[in-house]
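J.: sharing a model prediction with you, sequence too.
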Amino acid sequence: MFLICAKNKLCYYKYPIFYVWENTNQLIYSLFSTQQKLSAFDLYTSPEEEIRIIVHHWIRTLNIKLGWIKDFDKLVVNYASIVFMFDTFLSSKLINTFTGHTNWVRSIDYSTFDDCQFICSGSDDTTVRVWDVDNNKQIRLFNGHSKPVFCVKFSSYYYHNHHQNIICSSSSDNTIRFWDFKYNKQLQIFNGHTNGVYGIEFSQFNGGKYLCSGSYDNTIRLWDVETSKSLHVFNGHERAVWCVDISPVQSNINNDNNKMNNIGVINGNGYTICSGSFDNTIRIWDIETTKQFNAFKGHTNYLRNDKTVRLWDIRSGQQTQMFNGHTSIVWSVEYSLFLIKNSSGNSNVICSGSRDNTIRFWDIRSNKSQLYVIKEDKIEAEILCLKYIELKKKDKTCDLNLCYGSGNGSIRIWG
């Protein structure tokens, strides 16, 4: 496994490209783009002191100023000392359960603030809740939404720029709301969508200053978190947009510096939004131009309703793998950093959660093999959302754990 430093030849800025991440789960994904000139070194064989030297060398020689992350060197050193083997995870067990929601838990997120670990959750019971992981208890409950809450995210932008502990939530009441869970108050509301808002995601560039959202009104919007303004509307989906993500993969639709809009994205244009819809398509959009540059077609029913998990090549738009095994709706999928022994290359593991009450793990490089199944035996325990989290232990090391929300209102951590 390698750490990658990249500088884009097509970039209009002199600085190399570094993307913002919240934890080491996103490290390699955040730094990598196929359009960039890459420098790499082996994380497994390079000693920690050598890693520190390389990081500081990058800072000096590349004159990095924009979007720099203060904890970069700490994250790299920490990551280099951790290897998550899937064989170890096979012996894991349920280690924690959080109860309080009275309906489906649609979304969860994890973050650390001031050395404390938190999980936030959104539910069909219309509430947003915050949980103290270290003390295993609920510490906040927000009741501002009038309909089910579909997605929740911790905001890195508010923490790093204003030292505020902020959660963002989206709901079928057509709104996106920001909550200060340190001072237990609602901070702001984004209005603009004309129907329910399902998926939301913060940008990895500019420290999370931008937010994208997908809605039942068939549109995607890009927002400025600081000003609360809606910057762009993306039109093209024929039905509701269920989920969105912002990717460092560049579209290269617009390489003309004079045609850039006024978003002011650090390190150039070309960043993309990925969206999944009830129209059975996944689409990729260029953030700067709002143009769609690719659409993935293959799912036969509302994406997840065909019971399959599919892997796509972003550049070609082609499906590369299809995983069968679930017996009902697939609600959620998640990548992990697990490695598999005796497997060629750097194998990647993905997991999926389903209405069939199971979480299934798949090796994407070993002939579509299903690796492992976690089965929930409780009634109405369908798996609605998944999140890999790196829980800190008392000795300051980290374990890779799986957190998931279910149809019976519980949140569980497996590890």
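T.: Yep, that arrived. Residues are numbered from 1 along each chain as shown.
J.: okay, CA-based contacts and neighbour counts for the rest of this
T.: OK.
J.: end-to-end on stretch 91-101?
T.: For stretch 91-101, the first-to-last residue distance is 29 Å (Cα to Cα, to the nearest Å).
J.: which residues are in contact with that stretch?
T.: Here stretch 91-101 makes contact (Cα atoms under 8 Å, 6 or more residues apart in numbering) with 123, 125, 127, 131, 136-138, 409-415.
J.: what about residue 29, which helix or strand?
T.: Residue 29 belongs to helix 27-31 when assigned by DSSP states H and E.
J.: want to compare, so here's the second one:
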Amino acid sequence: MLCVSMVTAVRTESTMRLKRFLLRYFPPGIILEYEKGGELKTKSIDLLELSPETDVERLVEEIRVAEPLITASRSQQVALLIRRLQEKLGQPEQRRFYLFKVLRAHILPLTNVAFNKAGSSFITGSYDRTCKVWDTSSGEELHTLEGHRNVVYAIQFNNPYGDKIATGSFDKTCKLWSAETGECFHTFKGHTAEIVCLAFNPQSTLVATGSMDTTAKLWDVKSGEEALTLSGHSAEIISLSFNTVGDRLITGSFDHTVSVWDIPSGRKIHTLIGHRGEISSAQFNWDCSLVATASMDKSCRLWDATSGKCVATLTGHEDEVLDVAFDSTGQLVATASADGTARVYSAASRKCIAKLEGHDGEISKICFNAQGTRLLTASSDKTSRLWDPQTGQCVQALEGHMDEIFSCAFNYEGNIIITGSKDNTCRIWR
């Protein structure tokens, strides 16, 4: 039976009226737009285990039983949407990427790259104290975001909206910018050491920043005021991320622990204790049931997000684990290590299903495309590589950078890649 995850509605059909369906390809799901008490609301039906082989009629029946907004008269419409999702999932992944442009992006090495949700533009951060906004289709520079007094290290769009950019700097401040005009809306001041990680909440109302001062702070996007300070770690915070709902934040620290915080109260719910080395990365899966943590102790751990209990220790690497990523459905976990290899594990069985070998240097970044059909790695060997996560086969090496690659990213469609390097350039691959 396919597991259908959804926000359960109270059975008050008389007060709720379905307006329309929206399709979400990655991860597969159907968004219901409905009216309740004169207000327009949305809820999602997540079809995380959907495959081309799923029995559609049976699935529609399961959805109807669980969701009062889906009446008998809507069944065929829902079946049609599910078949469209199946079609998308069934498309073979055979794309080969070619170098489209080399951008002499900055006068000093790059720190990070990031796409907006549409993939129409991307940003680069640099040791030269700036962040630049680029047009993906032409490779033209749209804006230079100037004002920081030290390295611009952490950068992000407020996806899915993509109209704002946050930049975190070694100058201890975070700045909020207009993606359209390059205007600086706010400078968030309060940290007493370098900011090394940041994230927007899904609603784009808050920016979270993590600092070497051992604290994380939340900032109000509208007012520019500090909303919360999250204290409790005894060493630097180097990783943070929101869950997909926005009511939880995780912070990973050099104190070997990860904290789970309730938002907006700022209360610490769990401390994830068990690693024997510094945390390098921490991520939620899509349905917020699991947290994955990567550590300098050569392991990755999976934790139950509700109880805070460790449910698996993923071993096999011979050196520090530098990055971890879930695929969009949360069924696969990928790890990148200083040992020059990456690994793919099943989140359900917790077994290693593929070992990715081929890099000649440490792998600092790893990410899935939205479809979950390809993995992208960035390495100190000056290459980025594309992998089949099921077989571990390297399907393409992206070569040409003159120095180590720090950062890499797919656009949402999975047909464009950006790589950022210590050689001061970034490359667009299509």
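T.: Structure's in. What do you need? These numbers come from a predicted model, not from an experiment.
J.: between the contacts of stretch 91-101 of the first structure, which sits nearest residue 229 of the first structure?
T.: Nearest to residue 229 of the first structure out of the contacts of stretch 91-101 of the first structure is residue 127 (Cα to Cα; 24.9 Å).
J.: which outside residues touch the lengthiest helix in the second structure?
T.: When the second structure is parsed with DSSP state H, its longest helix is helix 75-89. Where contact means Cα under 8 Å, 6+ apart, the residues beyond helix 75-89 of the second structure that reach it are 23, 25, 28-30, 50-52, 56-57, 60, 64, 371.
J.: hmm, try it at 10 Å
T.: Contacts to helix 75-89 of the second structure, defined as Cα atoms under 10 Å, 6 or more residues apart in numbering, come from residues 21-30, 47, 50-61, 63-64, 70, 90, 371-373.
J.: counting only strands, which of these make the cut?
T.: With DSSP state E as the criterion, strands contain 21, 22, 23, 24, 29, 30 from among the contacts of helix 75-89 of the second structure.
J.: of the residues you listed, buried ones?
T.: Listed as buried from these are 21, 23, 24, 29, 30; burial here means 16 or more other Cα atoms under 10 Å.
J.: surely the second one is in contact with residue 30?
T.: In other words, residue 23 of the second structure. Yes: between residue 23 of the second structure and residue 30 there is a contact under Cα atoms under 10 Å: 4.9 Å.
J.: shared neighbours, the two?
T.: When contacts are counted by Cα under 10 Å, 6+ apart, the set common to residue 23 of the second structure and residue 30 consists of 44, 45, 81, 82, 85.
J.: out of those residues, who's the most crowded?
T.: Taking other Cα atoms under 10 Å as the neighbour criterion, residue 82 ranks highest of those with 26 neighbours.
J.: aligned to residue 409 of the second structure, what sits in the first structure?
T.: Mapped onto the first structure by TM-score structural alignment, residue 409 of the second structure lines up with residue 387.
J.: dump the residue contacts of that match.
T.: 107-110, 332-336, 351, 401-405, 413.
J.: same deal with residue 189 of the first structure?
T.: 168, 169, 170, 175, 176, 177, 178, 179, 228.
J.: list just the nearest of those to residue 301 of the first structure.
T.: So of these, ranked by how close each gets to residue 301 of the first structure (Cα to Cα), first place is residue 170, at 24.2 Å.
J.: verify the contact between residue 26 of the second structure and residue 372 for me.
T.: Yes: contact criterion Cα under 10 Å: residue 26 of the second structure and residue 372 qualify, at 8.6 Å.
J.: longest helix of the first structure, counting residues only.
T.: The first structure, longest helix under DSSP H: helix 48-62.
J.: show me where the first structure has its helices.
T.: Along the first structure, the segments classed as helices by DSSP H run 27-31, 48-62, 72-80, 86-89, 156-162.
J.: the third one to helix 48-62, inter-axis angle?
T.: Here the directions of helix 72-80 of the first structure and helix 48-62 differ by 140 degrees (axes from the mean of the first three to the mean of the last three Cα atoms, to 10 degrees).
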